[in-house]
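> Here is a sequence together with a model predicted from it:
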Amino acid sequence: MSPEPTAAVRGARPTTDRARPPRPSSKPNGQWKIDGTAPLNGNEEWKQVDNGLSVRERIEQVYSKGGFSSIDPTDLHGRFRVWGLYTQRKPGIDGGRTATLTPEELEDEYFMLRVRIDGGQLTTEQLRVIAGISVDFARDTADVTDRQNIQLHWVRVEDVPEIWRRLEAVGLQTTEACGDVPRVVLGSPVAGIAADEIIDPTPQIDEITDRFIGDPELANLPRKFKTAITGHPSQDVVHEINDVAFVGVVHPELGVGYDLWVGGALSTTPRLGERLGVFVAPELVADVWHGVTRIFRDYGYRRLRNKARLKFLLAEWGTEKFRRILETEYLEAALPDGPAAPQPTSPGDHVGIHRQKDGRFYVGVTPLVGRISGPSLAKLSDLIEEHGSARLRTTPHQKLVILDIPEDRVPSLIAGLDALGLSSRPDLFRRSTIACTGIEFCKLAIVETKVNAAAAVEQLEERLAGIDLPHPISLHVNGCPNSCARIQTADIGLKGQLVTIDGEQVPGYQVHLGGGLASPLREEAGLGRTVRGLKVTADGIADYTERVVRRFLADREADETFAVWAHRADEEALQ
C-alpha cells in the first residue's frame, strides 16, 4: 500500500532522558513520504504482501482444521497478532534462556487471545460470554490488563473460529488487538456516569472504532499505535504514555472539548507524550485521530523496529513541526490553541464507592494484580444482575468498575464482591500493585510476575498492618525490560532480569523509584530514577518494599510524597 495524498507548547517533562531521535544516517529510515515504500526489512516485506487482516480466512478455513502444524510461519509469528493471537511460552523454560532461544523453541502450541474492549465498556451478557470461553477453551484463565482488555490463555487454533463466533454474537472482537495497528482505545471507565465528568468520550471512541478499526489503509503502521480518551478530571487513561491521547478540557471561549497529546510510550526507551497546545472539538476528534495515525503511517521510521514508535518521530520533529504537518497535510483547517487540563483532584483508578450523576452508585474493585478466572467472571455477571445492573467497565489500572447500583443494594453487592476476592476497600498495596503476564505465558519474559507480586502484596498487608501510609504507593512488576506494567511510572517499579547474588545468577528485578503520572499527588508526570547496583531477587519484593517504605516514613518531610522523597534521597536510603 502506498500512502494516500492528503491535504511553543508546554508539555509534561520527564525526570530522566527522553527518547532521542535516530542519529543522521546515510541509509533511508523507511519513511514512506520521504524514502518511498520499498520495504527495508523482512517484517515490512510480509506486511506489504499481506498486512494481516486477511489471515482470518486462513485461520477459519485452513489452520483451525489442520491444527498448529499447518500454520504458515509468517502467519504464525506475524499476521496472527492482528487478530489478537500470540503463541504463549512453553512451560519449563527458565528466564536465562529467553534471549538465547528462537521463538520456535520458546513457544508452545497454544495461544494467548486478547479480547478487545474499547473504552473498557462491557455488559454482563458480554462478560458471561468471555467467562464461558475461558471455561470451555482457556482452562479458566482470565487476566484484566492495564490496556482494558481481557486476556485468555491455553487457546488452541482449532477453537478460534468458535471463540470469534461467540464474541461477535455479543458485539465483541479481537480485531487489531495486537500487531502494528491501532490497538484498543483506552477510555474513561466512568464515561457517561460520573457526576463530575467534563465530557462523555463514548461517542468519540465509538466513531474512531466504527470508522477505522479493520481499515486496510491503517493496518500497516510502523509499529503498534496506542490511543487514550478521557473526559474525566482524574485523567484516568494514562494519557501521557499513549501515542495519541485526548484529555477533556473546557475552553474559555469554545466550550467543552479535548487537549491533544502525542508521542508517549515506555518500553526500553521511555518518553512521555507532549501537548500540541490545540483544542479539539468533540466532532473533530475522529478526524484529528485519523490525521495523527496517518502521520505515523507515512512519516514513521520503518527500517529499525526498535526506533519505529511515534515517540522517535516526535523527538526529531518537536511539537511545533508535528502540529504544522498535522494541520497542513492531514486536516482541512488549523486547530485553535487550547488550554491544558488542570491537575487531577481524585485518583484515576476509581476504586471504592461513588455516586453517579443519576443518583445510583458505581463501585470500583481490585482483582489481585489483575488475575481472575472464568468461573469468577460468570459469578460476577450473576452478582451484578442480581443487584439491578447489567453494566461494568475494565480500567487501565487492572481494576473493574460495576455501574448503576441502587443505593440500598450497595452493601449487599460489596459483600458479594468480597466473597469473589474483589475488594472495594483494598489495602493500599493491593490497590496500587499491577503486574504483567510474566514468564508463566510470555515468550519475552525473564522472571515470574503475577505470582511474585501477589505474594508480596499479601506479605506487605501483614508486615505493614497498622502503619498509616500517607497515600497509596504504587508497585509495578514487569517480567522483562519492555514495561507492559509501566515500571518507569510507578513509585516502585521492578524490571525483570537475572541478578547476581553471591556469584550466582538468579531471577530478580532492577528497581525504578519515584515515577508517576499526573495525579492529585503530582502536577506533572515524571519517570522514575534507577539506583546503581540496586537489585531485588524474585522472592525479595516484600522485603525490599517494606524496607524502603519504612525508610520513607522515617525520612519524609511534612507532606512529602514517596516520589518526591525517592528523587531527593541519597542512594544509601534507597537500598
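Great, that's in hand. Numbering: from 1, shown residues only.

> Going by C-alpha atoms from here, please, whenever you check contacts or count neighbours.
Noted.

> distance of the closest residue in space to residue 407 that isn't next to it in sequence from residue 333?
Leaving out its chain neighbours, the residue that sits closest to residue 407 by CA to CA, 6 or more residues apart in numbering is residue 360, at 5.9 Å. Residue 360 is 42 Å from residue 333, where distance means CA to CA, to the nearest Å.

> Same question for residue 299.
20 Å.

> Compare these two (neighbour count), which wins?
Using other CA atoms under 10 Å, the more surrounded residue of residue 299 and residue 333 is residue 299, with 20 against 11.

> Hmm, residue 28 and that one touching each other?
No: using CA atoms under 8 Å, residue 299 is not in contact with residue 28, being 11.7 Å away.

> Nearest to the middle of the protein, which residue? Look it up for me.
With distances taken as CA atoms, centre = their mean, the residue of the chain nearest its centroid is residue 147 (3.4 Å).

> Test my guess that the residue nearest to residue 407 contacts residue 408.
No: look at residue 360 against residue 408 with CA under 8 Å: they stay out of range, at 9.4 Å.

> another one to put next to it:
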Amino acid sequence: MAAATRPPTEGARARPPRPSSKPNGQWKIDGTSPLNGNEEWKQVDNGLSVRDRIENIYAAGGFSSIDPTDLHGRFRVWGLYTQRKPGIDGGRTATLEPHELEDEYFMLRVRIDGGQLTTAQLRIIGGISTEFGRDTADLTDRQNIQLHWIQVEAMPEIWRRLEAVGLGTTEACGDVPRVILGSPVAGIAADELIDPTAQIDEITSRFIGDESLANLPRKFKSAITGHPSQDVVHEINDVAFVAIDHPEHGIGYDLWVGGGLSTSPRLGERLGAFVAPERVAEVWHGVAQIFRDYGYRRLRNKARLKFLLAEWGPAKFREVLETEYLGEPLPDGPAAPKPATPGDHVGIHRQKDGRFYIGVTPIVGRVSGPVLTELADVLEAHGSGRLRTTPHQKLVVLDVPEENVEPLVAELDRLGLSARPSLIRRGTIACTGIEFCKLAIVETKGFATQAVLDLEKRLEGLDLPHPLSLHVNGCPNSCARIQTADIGLKGQLVTIDGEQVPGYQVHLGGGLASRDRENPGLGRTVRGLKVAADGIADYTERVVRRFIADRDAASDETFAQWAHRAEEEALQ
C-alpha cells in the first residue's frame, strides 16, 4: 500500500491555528489526521496503486474478488464506477445501500484532456465499446467518452489498447485532478488568441498521476481556453485560465478559481491576476496545492474548493497563492471581453490554414461504438485525421478540405451527427440518468431524446432568436449543469395530480457570466413548478411560445433575461 500523502512544509509560511470547536480537516491548520472514513482509506492508499491489483488480482478473480474499499473508492481513480443494477426504480435510490444498487459491471471514463483525438484513437474507443461495452458510448460535458457494461476481467486488455494509442483513464474520476477542459478549436481557429495545447500538455505530463496530488479533499476540475468564445465553461471549474490580451504583457490568461455546481452552486471568481503562458502550469499547481493543504476534509459535502473561496474571498486566495506557493506576485490583469459568438462551435467554419472544421451535434451526447468506428473511417475518407470532443456533448471535426465539406456533412448526418441542427437539438444535453447511474432518480437520455424529436416538429417555423439550452439531469448533482441552462430540469420524484411520478424541478434563465454580463448567475426556480418526466416537450413548448410572445425584441432580449424578469404565471 502507498504511504499517506503529506503536504510539503518547506517554504510554507506558518499560520496560527484557527479557533474552532470542530476542525475542518485542513491539513495546514488542523493537521492530517483523517476525520472520516473516506479520508482514512485515502491516507492508507490514495488509489493510484490499485491498478496493479486490478490487473493482477481482480481481473483474474472477477467481481467477487474485489476488496470493497477498492471497489467503492480507489477504482474511481482509474475511471471506474460500478453502474446501476437494471430494474431499480428512482424511488429506491436513497433507501438502498450502494451494494444493493450496483451491478457487477462498470462505467469506464476515457480521459481526453483538451478533447483532442485522432481518428486512430477514436477507432480504438469504438472497438472497445463494441467488444467490451455492448456498443455503449456517451460524449460527456467534460470532454470525456464514457463506456458501460465493462467487466473487470477486460480492464488489462482495455488499458493495453488505450495506452497503445496515447489514451488512458488515469485520474478520470476520484478526489484527484480530473480531465482538463480545453478549447475544441485550439490551434486551428482563425480568431483564437493563443493555442493552449502546450499548457495543457505540461500540466498533464507533470502532475497527472503525481502522488502528491492524488489525495485531494474532493474532485478538482480545470479549464483552459485561448478562444474568444470562452468555450470551456470556465466559471464552473475549480481553476480556469481564459485568454486575454494584456496591454503591457501581451497574450496570456485571466485566472479564475472556485467555481462548481452540484447541490450548492457557486460561480467562480476572477483573482484579477494575469498569468503568462509559461507560468500556467506553475500557477495551476499552486491552486491545486492550496486545495490539498487548505481544503475542507471533515464533511464531503463541503469539501470543494468553492467553499474555501467563499470563506477566504478572492483577495486572500490570491495572497496565499502568491506568497506561499509561487513566491512572487502575479501581475494584475484585465477581464476578458464578453464573447460575441457561441462556444459550442457547431456548424462549418474556416480554419486559419484555409481548411474547415465542422461542429456536429449528436442527440444528448449519445453515440455508440459502431458509430465511433464508422466515424473514424468516414473522416479519413474525407481527408481528416483528427477531431475534438467539447464541453457541450458535441464533436468538432478538423482539417477538412473545402471540396469535401458538403459530402462529409451528408455522411455525418447519416451517422446522426448534425452540422446544421435545430436550435433545440443543438442546445440540449443530458446526464447519464437512471439507466446506469446509482445516484439518479429519473431517466434522462431517453426522455430528452424524445423531447428533442417532438419539439423539432412542434417548433418548426418558430422564429427562435437564439439557441435555447435545455439541460436534463437525473438527480440534484447537476452533471448536466442545470443551473446554467435556459431551461434546466433536475430529476426528482414529483407529485402531479395527486400522484407521485418521476419528474423534474424546473430551473429557468441560467446563464454563465460569459454569456450575459447583464444577468450573470444561475437559473431561478418557481415554487411548485414541476414537470413529469414524459412532459418535457409539453412544458418546453409552452414556455418557449410564451417567451416569443412576451420578449422585448427591440433589445434582442434573451430567454435568460426574460425568464428572470417574467412573472411566475408566465413560467408555468
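Yep, it's here. Owing to the predicted nature of the structure, the values given are computational and were not obtained by experimental measurement.

> With neighbour numbers in mind, choose between residue 360 and residue 408 of the first structure.
Set residue 360 of the first structure next to residue 408 and count neighbours by other CA under 10 Å: residue 360 wins out with 17 against 11.

> Now do the same for residue 268 of the second structure: its match in the first structure.
Taking TM-score structural alignment, residue 268 of the second structure has residue 273 as its aligned residue in the first structure.

> residues contacting its match?
Residue 273 of the first structure makes contact with 11-12, 239-243, 261-265, 311, according to CA atoms under 8 Å, 6 or more residues apart in numbering.

> 7 Å instead, please
Residue 273 of the first structure makes contact with 240-242, 261-264, according to CA atoms under 7 Å, 6 or more residues apart in numbering.

> Not counting its neighbours along the chain, what's nearest it?
Nearest non-adjacent residue to residue 273 of the first structure, counting by CA to CA, 6+ apart: residue 264, 3.6 Å away.

> residue in the second structure matching the one you found?
Correspondence of residue 264 of the first structure to the second structure, assessed by TM-score structural alignment: residue 259.

> I'd like to know how far its match sits from residue 234 of the second structure.
From residue 259 of the second structure across to residue 234 of the second structure, the span is 8 Å (CA to CA).

> the more surrounded of these two?
Neighbour comparison, residue 259 of the second structure and residue 234: the larger count goes to residue 234, with 30 against 25 (by other CA under 10 Å).

> Tell me the counterpart of the more buried one in the first structure.
Matched by TM-score structural alignment, residue 234 of the second structure corresponds to residue 239 in the first structure.

> I'd assumed residue 245 was in contact with that match.
Yes: taking contacts as CA atoms under 7 Å, residue 239 of the first structure lies within contact range of residue 245: 5.4 Å.

> so what's in contact with those two at the same time?
Common contacts of residue 239 of the first structure and residue 245, defined by CA under 7 Å, 6+ apart, comprise residue 228.

> can you give me the helices for the stretch 401-550 of the first structure?
Listed in chain order, the helices of the stretch 401-550 of the first structure (DSSP state H, counting those that start in this stretch) span 410-419, 428-432, 450-463, 541-555.

> Ranking these by mean neighbour count, which comes first?
helix 428-432 (a mean of 22; mean count of other CA atoms under 10 Å).

> quick one: it aligns where in the second structure?
Counting by TM-score structural alignment, helix 428-432 of the first structure falls onto residues 423-427 of the second structure.

> go on, stretch 475-490 of the first structure?
With TM-score structural alignment as the criterion, stretch 475-490 of the first structure aligns to 470-485.

> Can you tell me what sits against that stretch?
For stretch 470-485 of the second structure, the surrounding residues in contact (CA under 7 Å, 6+ apart) are 261-263, 427-431, 433-434, 439-444, 448, 469, 486-492, 507, 509-512, 522-523.

> which among the residues you listed end up buried?
Neighbour-count burial (16 or more other CA atoms under 10 Å) applied to these gives 261-262, 427-431, 433-434, 439-444, 448, 469, 486-492, 507, 509-512, 522-523.
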